[in-house]
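**Student:** Generate coordinates for the sequence data below:
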Amino acid sequence: MGDDAFSKQFLETIAVSYTVASALITDPDDRVLLVKPHYRDDWLFVGGMVDKGESPHEGCAREIKEEIGLALPVGDLLLVDFIPQVPQIVDEPLTMYLFDGGVLDDPSRIRLQEEELADFGFFDLDEAAERAAYFNRPRIALGLEARRTGRAVYEPFTR
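**Tutor:** Coordinates of the predicted model:
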């Protein structure tokens, strides 16, 4: 077997996943910012798929700018999550990064990407979890805790 064939055969055994980067943004009252896409019934963190050639924190910064029109600094990594599959999105695994997007003092600065997003809101922990997509529900409390303690969390998704 030639080197190219061996390399191809070897690479076919390596796990591959899509990358998602999102931001945990709160208001001064520690309420979590979620956005409501037109195409979903549930609410999401600000963020999305990382483009080829981007690092997760670069993708997060781009998504913040695109979705809410703000150039916020992307802070510390709060959480890494592995989801084996989200059939409504992709049939491959997702590796999800949640970064600290900081505290937004003035929500009137938000300019929603109207083509994709219908609404936004700041919600306390319980209401945020109630509105959030099932795969984001545990991330809300874990992200807030990671921000409070300064210790990132690895949380493989379980239903």
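
**Student:** switch to C-alpha atoms for all contacts and neighbour counts from now on
**Tutor:** Fine.

**Student:** Show me what whatever helix or strand Asp119 lives in is packed up against.
**Tutor:** For Asp119, the host element (DSSP states H and E) is strand 117-123. Contacts defined by 3 or more C-alpha pairs under 8 Å, 6 or more residues apart in numbering; DSSP states H and E place strand 117-123 against strand 32-37.

**Student:** Now show me the structure for the sequence below, then we'll compare the two:
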Amino acid sequence: MDSETAEHIASLPRKRMGAGALFVDEVDRVMLVEPTYKDYWELPGGVVEADESPYAAAVREVGEELGLTVALGRLLVVDWVPSGLYPGDGVMFVYDGGALSAEHTAAINLQAEELRSWAWCDDAEVAKRLPDVLARRTVAARRARSEGVMAYLEDGFAVR
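**Tutor:** Next up, the predicted model:
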């Protein structure tokens, strides 16, 4: 690559990317985690690192945070998020983690440096524990999972 092309590519905007998983239990409650470094809960997941795919990031983060080795399912949600909670915009991905068995749930081993706790949450708890944008994304992910579709969101709102 010539230096002019390299300079042009280096000048292009960068976006934050995050990836997570939607896990449910046998009664369709959603797993939320409580980070040690935030004052709100979220879906298991985290930042997509350089040269890492969103899917690989979600699998890695679930392994790091929960101590679980799982094969995640299909993409449920892509959500473009404007500046707000964090500076600069970003793109967030949510994959289907499926229904966790009692065996998987018993094997959860939280990474103490990152997570205080986790909980199965019904719709009321999801709305209470998550910031609005994360609650909208989680509701959309649940709907996409149950309807067998994929949702594109902007700031947690469906774009048609």
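
**Student:** before we move on, the earlier item: equivalent range in the second structure for the strand holding Asp119 of the first structure?
**Tutor:** Strand 117-123 of the first structure corresponds to residues 115-121 of the second structure when matched by TM-score structural alignment.

**Student:** what stretch of the first structure does stretch 48-58 of the second structure fall on?
**Tutor:** Using TM-score structural alignment, stretch 48-58 of the second structure pairs with 50-60 in the first structure.

**Student:** Tell me where the second structure has helices.
**Tutor:** Remark: helices assigned in the second structure by DSSP state H are 3-11, 54-66, 102-106, 123-129, 132-147.

**Student:** will you turn these into a markdown table that also has distance to Gly46 of the second structure and mean neighbour count?
**Tutor:** Listed next are these as a markdown table, based on distance: least, C-alpha to C-alpha, whole Å; neighbours: other C-alpha atoms under 10 Å:
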| stretch | distance to Gly46 of the second structure | mean neighbour count |
| --- | --- | --- |
| helix 3-11 | 25 | 9 |
| helix 54-66 | 6 | 21 |
| helix 102-106 | 20 | 11 |
| helix 123-129 | 17 | 15 |
| helix 132-147 | 13 | 19 |
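
**Student:** Would you reformat those helices as TSV and include distance to Val30 of the second structure?
**Tutor:** Shown next, in TSV, are the helices of the second structure (distance: least, C-alpha to C-alpha, whole Å):
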stretch	distance to Val30 of the second structure
helix 3-11	40
helix 54-66	15
helix 102-106	13
helix 123-129	8
helix 132-147	8
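
**Student:** aligned partner of Thr149 of the first structure in the second structure?
**Tutor:** In the second structure, Thr149 of the first structure lines up with Glu147, judged by TM-score structural alignment.

**Student:** Name the nearest residue to the most centrally placed residue in the second structure, sequence neighbours excluded.
**Tutor:** Most central in the second structure under C-alpha atoms, centre = their mean is Gly20, positioned 2.5 Å from the mean C-alpha point. Once flanking residues are discounted, Gly20 of the second structure sits nearest to Gly45: 3.8 Å by C-alpha to C-alpha, 6 or more residues apart in numbering.

**Student:** Would you confirm that the one you found contacts Ala21?
**Tutor:** Yes - here Gly45 of the second structure reaches Ala21: they are 6.3 Å apart, a contact under C-alpha atoms under 8 Å.

**Student:** what do these two both touch?
**Tutor:** Ala58, Val62 (C-alpha atoms under 8 Å, 6 or more residues apart in numbering).

**Student:** Neighbour count: these two, which is higher?
**Tutor:** A direct count of neighbours by other C-alpha atoms under 10 Å for Gly45 of the second structure and Ala21 places Ala21 higher, at 30 against 25.

**Student:** Next up, the contacts around the more buried one.
**Tutor:** Contacts of Ala21 of the second structure by C-alpha under 8 Å, 6+ apart are Leu43, Pro44, Gly45, Ala58, Val62, Leu72, Val94, Tyr95, Asp96, Gly97.

**Student:** This completes my enquiry, with thanks.
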